[in-house]
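Peer 1: Kindly generate the corresponding structure for this input.
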Amino acid sequence: MFRRTFWFTAGAAAGVWATTKVNRKLKQLTPESLAAQAANKAIDAGHRFKDFALDVRDGMVQREAELGDALGLNAPELPELPPQGRIVAIENHNDTKYSYNRNEDH
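Peer 2: Coordinates of the predicted model:
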C-alpha cells in the first residue's frame, strides 16, 4: 500500500509541475509578453550602442591627444610677455641746437 501511495503522489507532483511549466511557457508566448520582451531587448541594445559610441569617442580623444603630442601640436604655450610700456617722445623745448626733424637736410 505504501508503494501505491508513493507512486500516486509522485505522479500528481509531476502532473502539477508539468502543468505549471506549460502555463508559464504559454504566458511567455502571448503577444503582450512578446512585445514586452522585444521592447526590453531594444532598450538593452540601445544602451549597449550608447556605451560603444562613448567608448569610441573616448578613444578618439585619446588618440588625437597622442598624435598631437607626437607631432608637437600640443606643445606648452610660451609664457606671455609683459605689456610694453609707452615710449614717450622727446619734447623739443625750442632748443634749436638739436633738431629732431628727420626731413631736414644736414
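Peer 1: For the rest of this, base every contact and every neighbour count on C-alpha atoms.
Peer 2: Will do.
Peer 1: Quick check: Ala75 vs Arg63, distance?
Peer 2: Distance, Ala75 to Arg63, using Cα to Cα, to the nearest Å: 16 Å.
Peer 1: What of Leu78?
Peer 2: For Leu78 relative to Arg63 (Cα to Cα), the value is 24 Å.
Peer 1: distance between the longest helix seen in the chain and the chain's centre?
Peer 2: In the chain, taking DSSP state H as the definition, the longest helix is helix 31-71. Chain-centre distance of helix 31-71: 8 Å, with Cα atoms, centre = their mean, to the nearest Å.
Peer 1: Proceed likewise with the subsequent sequence, for comparison:
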Amino acid sequence: MFRRAFWFTAGAAAGVWATTKVNRQLKKLTPESLAAQAADKAVEAGHRLKDFALDVKAGMTQREDELNDALGLSSDPDRPDNVTALPGPRRLRALEHDKTTPRSNRSAVTYNRNEDH
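Peer 2: Reported below is the predicted structural model:
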C-alpha cells in the first residue's frame, strides 16, 4: 500500500513539474514574449554599438594626438584660442596651370558627368 502511494505521489509530482515546464516554454513562444525578447536584444545591441563607437572615437582622438605630436602640430599654449597650427592649403598643379593658361588656349570641351552617354 505504501509502495503504491509513493509511486502515485512521485507520478503526480513529475506530472506537475512537466506541466509547469511546458507552460513556461509555451509562454516564451507567444508573439508578445517574442517581441519583447527581440526588443531587449535590439536595445542590448544598440548599447554595444554605442560602446563600440565611443571606443573608436577615443582611439581616433588618441591616434590623432599621437600623429600631431609626431608631426609637430601640437597646439601652442600661448595662443588664446588654442587652435592647432596647420600648414597652408595645397593647390593642385592642374588648377594652377589652368589659371596661368590664357582663356583662348583652353579647350572648349567641358565634361559634364550628368550628361547621358
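Peer 1: What does the superposition give as a TM-score?
Peer 2: Aligned and superposed, the two chains score 0.69 in TM-score terms (TM-score structural alignment, normalised by the length of the first structure); 80 aligned residues with a Cα RMSD of 1.8 Å.
Peer 1: related to what we said a few turns ago, which one of Leu78 and Arg63 of the first structure has more residues nearby?
Peer 2: Arg63 (12 against 6; other Cα atoms under 10 Å).
Peer 1: tally of neighbours for Leu73 of the second structure?
Peer 2: 15.
Peer 1: Remind me which helix or strand it belongs to.
Peer 2: Using DSSP states H and E, Leu73 of the second structure falls within no helix or strand.
Peer 1: same question, the one 4 residues further on
Peer 2: Assigning secondary structure by DSSP H and E places Pro77 of the second structure outside every helix and strand.
Peer 1: Next, count neighbours for it.
Peer 2: Neighbours of Pro77 of the second structure using other Cα under 10 Å come to 10.
Peer 1: From Val56 of the first structure, how far off is the aligned residue in the first structure for Leu49 of the second structure?
Peer 2: When the first structure is aligned by TM-score structural alignment, Leu49 of the second structure is paired with Phe49. Note on Phe49 of the first structure: its distance to Val56 of the first structure, by Cα to Cα, is 10 Å.
Peer 1: What of Gln28 of the first structure?
Peer 2: In terms of Cα to Cα, Gln28 of the first structure sits 37 Å off from Val56 of the first structure.
Peer 1: if we can go back for a sec, for the match of Leu49 of the second structure, grab the count of nearby residues.
Peer 2: 12.
Peer 1: Now for it: which residues touch it?
Peer 2: Shown in contact with Phe49 of the first structure (Cα atoms under 8 Å, 6 or more residues apart in numbering): no residues.
Peer 1: one step back: look up the average distance of the longest helix of the first structure to its aligned counterpart in the second structure.
Peer 2: Compared with the second structure after the fit, helix 31-71 of the first structure shows a mean deviation of 0.6 Å (mean Cα distance after the TM-score superposition for the first structure).
Peer 1: Tell me, how many residues neighbour Gln28 of the first structure?
Peer 2: Gln28 of the first structure: 14 surrounding residues under other Cα under 10 Å.
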